[in-house]
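Novice: sequence unavailable; structure follows:
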């Protein structure tokens, strides 16, 4: 794949919505098959960190993390994403400590559910341990900062999420600047996809994430969102991680615990622009919003269409 984003010439029209085509829409991830040309997946979030930006350590205790992960699966989440280190700047967390945080949750969830398990990490050691324990997705928010992570994924059957960000892991990146944020993010992702493929990861095991709010301010993230077509035109499934982020809070003037409506609207907008996975905190509400959006797009039939019959 060229580092220049490849704009497909044909399009998929869903009753008035023009959606970018996917080169590899049908994906087998873990024990599940997703046809992203007609399906949107909901990824739930479990943070086993004492300082996560949204829940502030609510699932840091092992039993709470496991219970929350199992509950998300039972509520209908397609994936559960488990992280042991937040993206925001902070002291380094050794790989051994990160493994101690996330591995028991992966093991416990794999023993109790067949839900797709994702591990949010940029460390190859953490990824390898979690893949061996049952994770089938590695969610790297650093754009493959460590090339060895790509090698770990290539040597497995796992899927890799490649996310746009600019800073060194856990380091600040103040006052980010972009001349054309959507195009620059697309160029970055295309280049990192090309790198991942060169390390042996096939395209049909790669997902891209434009990194809402990651090394971007609110105005830049909003511009990126309304120009998401530049990302989805890459032809790979796009993940939108928008839930409760600061661009929502700053757009609405809402604190972190009052951003549900904004999160659902942001996720819906991303889906209508071609995103096929949304990473969300509120699982039941997000599933309802996603299923309704699928019905509007014509991806699914109504469950009980009896009105006016």
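Specialist: Yep, it's here. Predicted, not measured: the structure shown is a model, and the values here were computed from it.
Novice: from now on I want contacts and neighbour counts done on CA atoms only, so please keep to that.
Specialist: Noted.
Novice: next SSE after the longest strand belonging to the chain?
Specialist: Using DSSP state E, we find that the single longest strand of the chain is strand 41-47. Scanning forward in sequence from strand 41-47 by DSSP states H and E, the next helix or strand is helix 62-74.
Novice: alongside the first one, take a look at this:
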């Protein structure tokens, strides 16, 4: 798939490194909010094998507060510009705001990663004009209240129906299928049981005929199951990343790049031998 000025072969599983330039993200809030810190973390993740750097300026953790347009622009645009000036990598912008999408792509971003699946005002139109790939994620509710008793008839089928509808909407607006990625939205309006059912049935998302991105790194689906604090969830994160890639995930979005890259390489080698 072409990400603006760089091609990445998604027939092999890839790792996306998370770069939150926010003061309140659930795992690393405030750690990389300055440009120098952001560049150091980017360099580290690229050295560890990241294929994408996902820059986000608004926390979407449960209970997160709204961030204004100007705040988000001030946080992400200088960082994206600096990363693209220094590194030959694909930068993804994690946003739901149309203006942030447009300005980020102008600054060098090659992927729009939207937890609201281009449903906010002007977002779909901005993505069409940007002419870069988009990632459409499923979320039930909004971050402030999404974990307050989420309910589904059949979680996997419900998420699939939503993503099919959003894919169709994007195609009718002018975004071709070869520029669409989907994300089931682990932890976004999902109970512990919903998350693990989605992971067990992740292979069903291949029926959408687009690449699948997953993000489970350090999330509460690990903390609640294992009774581990955020900084103690690495082993669980490697386990779910490994399972996801075995189940057909094309991109794994993580905080712990080095360890995840190793795990993904093992699964890729295993899959290569299965095909022989």
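Specialist: Right, received. Where do you want to start? Because the structure is predicted, anything quoted here is derived from the model rather than measured.
Novice: would you check the span in structure 2 matched by the longest strand of structure 1?
Specialist: Following TM-score structural alignment, the aligned partner range for strand 41-47 of structure 1 in structure 2 is 14-20.
Novice: off-centre distance for that stretch?
Specialist: Stretch 14-20 of structure 2 has its average C-alpha position 8 Å from the chain's average C-alpha position, going by C-alpha atoms, centre = their mean, to the nearest Å.
Novice: returning to that earlier point: quick one: the longest strand of structure 1 to structure 2 mean distance?
Specialist: Its match in structure 2 and strand 41-47 of structure 1 itself, once the structures are fitted together, sit a mean 0.4 Å apart by mean C-alpha distance after the TM-score superposition for structure 1.
Novice: check contacts around residue 133 of structure 1.
Specialist: 103, 106, 107, 110 (C-alpha atoms under 8 Å, 6 or more residues apart in numbering).
Novice: any chance of these in TSV, plus neighbour count and distance to residue 117 of structure 1?
Specialist: Output for these, formatted as TSV (neighbours: other C-alpha atoms under 10 Å; distance: C-alpha to C-alpha, whole Å):
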residue	neighbour count	distance to residue 117 of structure 1
103	24	11
106	26	7
107	17	10
110	17	8
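Novice: in those, find the pair that's most separated.
Specialist: With C-alpha to C-alpha as the measure, no two of the contacts of residue 133 of structure 1 lie farther apart than 103 and 110, at 10.5 Å.
Novice: what's in contact with the longest strand of structure 1?
Specialist: Taking contacts as C-alpha under 8 Å, 6+ apart, the residues outside strand 41-47 of structure 1 that touch it are 55, 57, 59-60, 65, 68-69, 72, 77-86, 276-283, 286-287, 290.
Novice: switch to 6 Å and redo it
Specialist: Outside strand 41-47 of structure 1, the residues within contact range by C-alpha atoms under 6 Å, 6 or more residues apart in numbering are 77, 78, 79, 80, 81, 82, 83, 277, 278, 279, 280, 281.
Novice: now for the last one, how many residues are close by?
Specialist: By that I understand residue 281 of structure 1. Residue 281 of structure 1 is flanked by 22 other residues according to other C-alpha atoms under 10 Å.
Novice: that one pairs with which position in structure 2?
Specialist: Taking TM-score structural alignment as the alignment basis, one finds that residue 281 of structure 1 is matched in structure 2 by residue 255.
Novice: for that match, what are its contacts?
Specialist: The neighbourhood of residue 255 of structure 2, defined by C-alpha under 6 Å, 6+ apart, consists of 17, 18.
Novice: what separation is there between it and residue 166 of structure 2?
Specialist: Distance from residue 255 of structure 2 to residue 166 of structure 2, counting by C-alpha to C-alpha, to the nearest Å: 27 Å.
Novice: one more: residue 199 of structure 2?
Specialist: Noted for residue 199 of structure 2: a distance of 21 Å to residue 166 of structure 2, by C-alpha to C-alpha.
Novice: map residue 42 of structure 2 onto structure 1.
Specialist: Going residue by residue (TM-score structural alignment), residue 42 of structure 2 aligns to residue 69.
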